[in-house]
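**Student:** Sequence and predicted structure are below.
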Amino acid sequence: MSEDRTTTVGRRDFLRKVGFGTAGVGATLATPLVGSAQADSENNDEKRKARYRESDDVKTFYRVNRYPA
């Protein structure tokens, strides 16, 4: 006769094991992301320059989506 030796994991036990596993991974992944803050490398003139350009792609987007000219 064969005996069924299936182990059943309860719902709460499963969630506890998964929760502890992800907490450990999250702590190890967050550690290298912490670093010192750096200031912007742009001076005031570069910050004030115009950056928006109405290229052909932008004009096509406006035309296709029926924005007023």
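**Tutor:** Thanks, I have it. Residues are numbered from 1 along each chain as shown.
**Student:** going forward, measure contacts between C-alpha atoms and count neighbours the same way
**Tutor:** Will do.
**Student:** For V25, what is the enclosing helix or strand?
**Tutor:** helix 11-30 (DSSP states H and E).
**Student:** which secondary structure elements does that helix contact?
**Tutor:** Applying 3 or more Cα pairs under 8 Å, 6 or more residues apart in numbering; DSSP states H and E, we find helix 11-30 packed against no helix or strand.
**Student:** Give me the contacts around the first helix or strand past that helix going along the chain.
**Tutor:** Counting by DSSP H and E, the element after helix 11-30 in chain order, helix or strand, is helix 44-48. Helix 44-48 has contacts (Cα atoms under 8 Å, 6 or more residues apart in numbering) with no other residue.
**Student:** this is the other structure I want to compare:
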Amino acid sequence: MQDKQQAAFSRRNFLRAFGGASTTAVAAVALNPTEALAYDPGKEEDRARYQETDHIKAYYSVNRYPKHK
């Protein structure tokens, strides 16, 4: 009986320590924010990609979108 109680207590102590350590780690990360870095898309993503071709115009007319340009 003594061994079972000691095993139960040691498991409980482990779980308490693990729970406390994880809570402390989360709090440390939350209290020490870092600056966000801006995303630079580069020259390739700056150019316009949308082109209103014939099949796009057909899609708009089939789905009854208002006329564009």
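**Tutor:** Right, received. Where do you want to start? Model, not experiment: these values are computed from the prediction.
**Student:** Report the TM-score for the pair.
**Tutor:** With the length set by TM-score structural alignment, normalised by the length of the first structure, the two chains reach a TM-score of 0.40; 41 aligned residues with a Cα RMSD of 3.0 Å.
**Student:** what comes into contact with the helix holding V25 of the first structure?
**Tutor:** Contacts for helix 11-30 of the first structure (Cα under 8 Å, 6+ apart): none.
**Student:** Going along the chain from the helix or strand hosting A7 of the second structure, find the next helix or strand for me.
**Tutor:** Assigned by DSSP H and E, A7 of the second structure falls within helix 2-31. Later in the chain than helix 2-31 of the second structure, the nearest helix or strand by DSSP H and E is helix 42-46.
**Student:** Would you tell me what the next helix or strand after that following helix is?
**Tutor:** helix 54-62.
**Student:** just checking, what packs against that following helix?
**Tutor:** If contacts are counted by 3+ Cα pairs under 8 Å, 6+ apart, helix 54-62 of the second structure sits against no helix or strand.
**Student:** Check which residues of it are buried.
**Tutor:** By neighbour count on 16 or more other Cα atoms under 10 Å, the buried set for helix 54-62 of the second structure is empty.
**Student:** do stretch 9-16 of the second structure as well
**Tutor:** Under 16+ other Cα under 10 Å, stretch 9-16 of the second structure has no buried positions.
**Student:** Not counting it itself, show me its contacts.
**Tutor:** In contact with stretch 9-16 of the second structure (Cα under 8 Å, 6+ apart) are no residues whatsoever.
**Student:** swap in stretch 21-29 of the second structure?
**Tutor:** Contacts for stretch 21-29 of the second structure (Cα under 8 Å, 6+ apart): none.
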